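Visitor: turn this into a model:
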Amino acid sequence: MRASVNRPPTPDADEDKEAEPTLQEIINIKLIESGEKERLKELLRERLIECGWRDELKAQCRAFTRKKGRSKITVDEIVRNITPKGRAMVPDNVKAELLQRIRAFLMSDAL
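Guide: Just a heads-up that it's a prediction; the model follows:
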C-alpha cells in the first residue's frame, strides 16, 4: 500500500497540549507574584543569622579552604562540598516556621 504524499503526518496528541504547570510551579508563581517569596527569604536569612547557622557555615568554608589550599580550590568546589552540610544544619524549628508560613499562605485566598 502506498502512503499519501499530499497529507501531512498525524501529529501526536501529546504535541498538541501545552505542558501543564505542576502544583509546585503554580505555588512558586503565586509566591513570586504576591511578593511572599521575598518575605520568606528575608525571614529565613534573619532566622539563620539568629541561630548562628551563618557563622558556622563560614567557619566550615574557611576550614575546607585551608584543608584544600587556598590556591588550589574553586568556589564551585566549596559550594559542592558545603551545600549538603549547610542544608543539613538548618535547625528544625526554622524549617517548621517556614513550612507553617507557606501553609498559611496556601490556605489564604492566594490560590
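
Visitor: from now on I want contacts and neighbour counts done on CA atoms only, so please keep to that.
Guide: OK.

Visitor: contacts only, for the spatially most central residue of the chain.
Guide: In the chain, the C-alpha nearest the mean C-alpha coordinate belongs to Asn28, at 9.7 Å (Cα atoms, centre = their mean). For Asn28, the contact set (Cα atoms under 8 Å, 6 or more residues apart in numbering) comprises Lys37.

Visitor: which helix or strand contains it?
Guide: Counting by DSSP states H and E, the element that carries Asn28 is helix 23-34.

Visitor: mind listing what's buried in that helix?
Guide: Buried residues in helix 23-34, counted by 16 or more other Cα atoms under 10 Å: 27, 30-31.

Visitor: want to put them side by side, so please do this one too:
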Amino acid sequence: MPAEETETQMKNSINQKLIEAGEKERLKTLLKERLADSDWHDRLKDQCRQVIKEKGAENITVDDLVTEITPRGRALVPDSVKKELLQKIKAFLAEQANL
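Guide: This is a model prediction of the structure:
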C-alpha cells in the first residue's frame, strides 16, 4: 500500500475517533476561543480588505475571496495555538491507546 494512502487512512481513522468521542467539537471550541483571544480576526479582515482592494469589489465573488484567503488564514493562526491543539490531539490519542 502506498505511503500516501496509508497516511490518508490514518488521518481518517483519527478524525473518526475524534468525532465519536466528541473531542473534535471540543477542539473546535478551543480553537475559536484562542483565535478570539489573538489578533487573528483583525489580521484576516485586513487580508480580505487587501484582496478586495487589489482585485476590485466588482471583480471578486465571495467564493473567490474564500479560496484566496483560506491559505492566508491558516498561515495567520499563531504557532502557540497550533502547538496547543496538537498537544491536545496527541494526549487524546495516547489516552485512546491506553483504553
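
Visitor: now distance to Asp76 of the first structure too, for the buried residues of helix 23-34 of the first structure, in TSV please.
Guide: TSV is the format used below for these (distance: Cα to Cα, whole Å):
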residue	distance to Asp76 of the first structure
Ile27	30
Lys30	31
Leu31	29
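
Visitor: in the second structure, what sits opposite the residue nearest to the centre of the first structure in the alignment?
Guide: Taking TM-score structural alignment, the alignment pairs Asn28 of the first structure with Asn15 from the second structure.

Visitor: state the distance from its match to Gln9 of the second structure.
Guide: Counting by Cα to Cα, to the nearest Å, the gap from Asn15 of the second structure to Gln9 of the second structure is 10 Å.

Visitor: next: Ala97 of the second structure.
Guide: 17 Å.

Visitor: which one of the two is surrounded by more residues?
Guide: Between Ala97 of the second structure and Gln9, counted using other Cα atoms under 10 Å, the more crowded position is Gln9 (12 against 8).

Visitor: show me what Arg34 of the second structure lines up with in the first structure.
Guide: Under the alignment defined by TM-score structural alignment, Arg34 of the second structure corresponds to Arg47 in the first structure.

Visitor: what is the neighbour count of the residue nearest to its match when sequence neighbours are not counted?
Guide: In space, and not counting its chain neighbours, Arg47 of the first structure is closest to Val94: 6.7 Å by Cα to Cα, 6 or more residues apart in numbering. Using other Cα under 10 Å, Val94 of the first structure has 15 other residues around it.
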